[in-house]
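S.K.: Coordinates only, no sequence provided:
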């Protein structure tokens, strides 16, 4: 059986697909992962066009999301994207979801239907509904991201798709970790952190104010050390699964992957959300008692130490360890088996 996994975005969007690909290959499938070279917004047409390609070829397709905020639900409002805010006077969730559908139609409808027409396919009136489909998959952990059932949508929550990372930590990093008490990790992944001009200094000084060492990841924010003191260390790309079990806390932007990795490691978190679904994950971390949700995207000399005090409190560490034991690690395996079972049943039905 051949399977194509199509995605767009940065590592947080691509790595889960790689995890699913690995599990599918273990079950005998031939798999290819298709992803654009960058995460520019224009590339997102791939996301709304993938199902049309499958329709044209007459093959099975499944829509998956790595956070539930793009799935219509009466229990909460949709994401408000930059450049298309919702009217502030509108608070009814169903009305907001209707406005979200209109906005997506305006963004993608013309381009999608032009391409569909050129391939002999009928036009789509509801782009969002078409892309999501009747039974979308939610590839998140049910403890971190519990889905509330709705009569409008039949969601299959598989658990997060986690790709096991067996890479050893660099020797210099291991030496730093071994040289003292667990440090506080600070890293913001693919976020450039434009809201804070001196985020490295603010973060390192906030960590030092708690009597802790700092471990800084460069990332897209290009974080760096602020002086030559030996209580700080800077790293590039690193195995988070191995690292997060050795830190006192994780300060990060709130991407789904980093949030899940820290939760699985039992590391208390400080989430400094920048955009999109990140405020949601910050709220989940705070709500579960496994860390703190920083108020706003720009950490300051006052706000970050306060959040760190919450994360470094003994009771937060205890709670984080307890939640870690509930996080599922088999999401990709569950999804792989489910996908192959569904296709096998459909083939069997077609041959009768």
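M.R.: The structure has been received and is ready for your questions. Predicted model, so just to flag it, every value in this text is computed and none were measured. Residues are numbered from 1 along each chain as shown.

S.K.: For the rest of this, base every contact and every neighbour count on C-alpha atoms.
M.R.: Noted.

S.K.: For the stretch 201-350 of the chain, which segments count as strands?
M.R.: For the stretch 201-350 of the chain, applying DSSP state E, counting those that start in this stretch gives strands covering 214-217, 232-235, 249-252, 269-271, 291-293.

S.K.: so who does the residue nearest in space to the middle of the chain touch?
M.R.: In the chain, the centroid-proximal residue (C-alpha atoms, centre = their mean) is residue 256; its distance is 2.6 Å. Applying C-alpha atoms under 8 Å, 6 or more residues apart in numbering, we find residue 256 in contact with 12, 66, 67, 278, 281.

S.K.: can you do 10 Å?
M.R.: Counting by C-alpha atoms under 10 Å, 6 or more residues apart in numbering, residue 256 touches 12-13, 66-67, 140-141, 144-145, 160, 277-278, 280-282.

S.K.: Please report which of the residues you listed has the highest neighbour count.
M.R.: With neighbours taken as other C-alpha atoms under 10 Å, the top of the contacts of residue 256 is residue 160, carrying 30 neighbours.

S.K.: What is the longest helix of the protein by residue count?
M.R.: Assignment by DSSP state H gives helix 93-118 as the longest helix of the chain.

S.K.: Report the distance from it to the chain centre.
M.R.: Computed by C-alpha atoms, centre = their mean, to the nearest Å, the chain-centroid distance of helix 93-118 equals 24 Å.

S.K.: which helices and strands sit right next to the next helix or strand after it?
M.R.: Following helix 93-118 in sequence order, the next helix or strand is helix 127-132 (DSSP states H and E). Judged by 3 or more C-alpha pairs under 10 Å, 6 or more residues apart in numbering; DSSP states H and E, helix 127-132 is in contact with helix 45-57, strand 64-65, helix 93-118.

S.K.: putting a second one here so we can go through both:
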């Protein structure tokens, strides 16, 4: 049995698939991951022992270009940019996945919507089993949550019926992605689909997030199965310099914003807020390229690091609210300050606040004052106690549960 796992996104999209690929291989399934061919992802998948089949392009520079092109654009221009990029992604990713899927029995797709559409097309053409996966409940049609709002397609003011909003979401996705998907279908001699969302979502969706952090109440609008987050075990030791820094004083506060290009002074604001409380800082450069503001010995900068080992030794974690970082901090019992930027990050910020394990920062651009106020909440004894309690409830077997589910589904359909 061979399964292709596909994604196009940042580290938060790739690392979970490395975990799922490793879990599948532990069950005797041949798994490969199609992901951006950035060097860091190649190293990540090699560490997991899962083969990499590069996607249509590396993602780091591509993401920066898209951010720069959309930064000053109007909502209508951003919508046109999304549609134009969707056509390119569907075509180029289809070609990449056609090669990657050679000999595979199924494809499980995560990441950008047009990338998943390409995976569905490849599965359809090859007669393979297809399944969509997602890392957050908000992307799934449900009467319990509103759909994501896209540029140029705002949700109507005053409408509180989520079912009606999800009906509107079908039209939005058709408007943004329909031409890209059906244009490529036409090039393959296939008839158009009327509902591209239903086409990409498929019959059943794999929800790969922790049920305590992101509970799924169920929905009659979609069939979804929740397995828990896909966590790749990390046995790498912390660098000697970082270990010496951690040992030299009280627990520091970790600051990292991953691949999100927050304001350049975000790192400085965080350091000022942390210093004002008499604490030390571990600052992650990340794709945001945050840097130290001086050479004082109360700050230590790191590159890509074993978060599982580090988060157990910090007083709090300040981050952007990616699903993976949120889960890693929660698993380590570290209180969180989440500064949400885009996508599902506001959801994870709200959940951290609702669970009492940290604070949701008000707005995407942090200042020393705003972070100081949020840290006050996260560093309170009750938040620490609550974070320690929640840590014991975070599932660590999500990848294994998903692997077993996929094997069962494939065995059932092959009979």
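M.R.: Looks like it arrived, so ask away. This structure is a prediction, so every number in the text was calculated from the model and none was measured.

S.K.: TM-score, when you put one on top of the other?
M.R.: These two chains, once laid on top of each other, score a TM-score of 0.95 by TM-score structural alignment, normalised by the length of the first structure; 346 aligned residues with a C-alpha RMSD of 1.3 Å.

S.K.: what about the residue nearest to the centre of the first structure, distance to residue 30 of the first structure?
M.R.: Applying C-alpha to C-alpha, to the nearest Å, the value for residue 256 of the first structure to residue 30 of the first structure is 27 Å.

S.K.: now residue 313 of the first structure
M.R.: Taken as C-alpha to C-alpha, the span from residue 313 of the first structure to residue 30 of the first structure is 48 Å.

S.K.: Could you find the counterpart of residue 206 of the second structure in the first structure?
M.R.: For residue 206 of the second structure, the aligned position in the first structure is residue 137, judged by TM-score structural alignment.

S.K.: For the contacts of residue 256 of the first structure, give me a markdown table that also has distance to residue 58 of the first structure.
M.R.: Shown next, in a markdown table, are these (distance: C-alpha to C-alpha, whole Å):
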| residue | distance to residue 58 of the first structure |
| --- | --- |
| 12 | 30 |
| 13 | 26 |
| 66 | 26 |
| 67 | 28 |
| 140 | 29 |
| 141 | 32 |
| 144 | 36 |
| 145 | 33 |
| 160 | 29 |
| 277 | 33 |
| 278 | 36 |
| 280 | 37 |
| 281 | 37 |
| 282 | 41 |
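
S.K.: which of these sit farthest apart?
M.R.: Largest separation among those by C-alpha to C-alpha: 13 and 282, giving 18.5 Å.

S.K.: ok, back up a step: is it possible to export the strands of the stretch 201-350 of the first structure to TSV including distance to residue 36 of the first structure and mean neighbour count?
M.R.: Listed next are the strands of the stretch 201-350 of the first structure as TSV, based on distance: least, C-alpha to C-alpha, whole Å; neighbours: other C-alpha atoms under 10 Å:
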stretch	distance to residue 36 of the first structure	mean neighbour count
strand 214-217	25	25
strand 232-235	26	18
strand 249-252	25	27
strand 269-271	28	33
strand 291-293	32	29
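
S.K.: which one among the contacts of residue 256 of the first structure gets closest to residue 175 of the first structure?
M.R.: residue 12 (28.4 Å).

S.K.: Can you give me the buried ones in the strand or helix carrying that closest one?
M.R.: Using DSSP H and E, the element containing residue 12 of the first structure is helix 11-26. The neighbour-count check on helix 11-26 of the first structure (16 or more other C-alpha atoms under 10 Å) flags 12-24 as buried.

S.K.: Can you tell me what the residue nearest to the centre of the first structure aligns to in the second structure?
M.R.: So, by TM-score structural alignment, residue 256 of the first structure is matched to residue 323.

S.K.: Okay, its match and residue 260 of the second structure: tell me how far apart.
M.R.: Taken as C-alpha to C-alpha, the span from residue 323 of the second structure to residue 260 of the second structure is 13 Å.

S.K.: Likewise for residue 3 of the second structure?
M.R.: Per C-alpha to C-alpha, residue 3 of the second structure is found 30 Å from residue 260 of the second structure.

S.K.: Looking only at neighbour counts, state which of the two leads.
M.R.: Taking neighbours as other C-alpha under 10 Å, residue 3 of the second structure and residue 260 compare with residue 3 leading, 26 against 22.

S.K.: so that one makes contact with residue 31?
M.R.: Yes - assessed by C-alpha atoms under 10 Å, residue 3 of the second structure is found in contact with residue 31 at 5.0 Å.

S.K.: anything in contact with each of those two?
M.R.: Shared contacts of residue 3 of the second structure and residue 31, counting by C-alpha under 10 Å, 6+ apart, come down to 21, 24, 25, 104, 106, 107.

S.K.: need those in TSV with distance to residue 282 of the second structure, can you?
M.R.: Compiled in TSV, those are given as follows (distance: C-alpha to C-alpha, whole Å):
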residue	distance to residue 282 of the second structure
21	31
24	35
25	35
104	43
106	42
107	39
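
S.K.: Return the member of the residues you listed nearest to residue 374 of the second structure.
M.R.: residue 21 (37.2 Å).

S.K.: wait, the closest one sits on residue 32?
M.R.: Yes - between residue 21 of the second structure and residue 32 there is a contact at 6.6 Å, judged by C-alpha under 10 Å.

S.K.: what about the helices in the first structure?
M.R.: 11-26, 45-57, 93-118, 127-132, 171-178, 199-209, 240-243, 256-265, 278-288, 303-311, 314-324, 331-351.

S.K.: Of the helices and strands packed on helix 127-132 of the first structure, which is nearest residue 184 of the first structure?
M.R.: Closest among those, once you apply C-alpha to C-alpha, is strand 64-65, at 30.2 Å.

S.K.: what's in contact with that closest one?
M.R.: 7, 13, 71, 131-133, 135-140, 155-158.

S.K.: Among those residues, which ones are in strands?
M.R.: 137, 138, 156, 157 (DSSP state E).

S.K.: list the contacts for the corresponding residue of the second structure for residue 154 of the first structure?
M.R.: By TM-score structural alignment, residue 154 of the first structure lines up with residue 223 in the second structure. When the contact criterion is C-alpha under 10 Å, 6+ apart, the partners of residue 223 of the second structure are 140, 141, 201, 202, 203, 204, 205, 206.

S.K.: which of the residues you listed still touch in the first structure?
M.R.: Shared with the first structure under both residues aligned by TM-score structural alignment, their matches' C-alpha atoms under 10 Å, the contacts from those are 202, 203, 204, 205, 206.

S.K.: which of these lies closest to residue 41 of the second structure?
M.R.: Nearest member of those to residue 41 of the second structure, counting by C-alpha to C-alpha, is residue 206, at 22.5 Å.

S.K.: Surely the closest one and residue 399 touch.
M.R.: No - between residue 206 of the second structure and residue 399 there is no contact under C-alpha under 10 Å: 11.0 Å.

S.K.: All set now, cheers.
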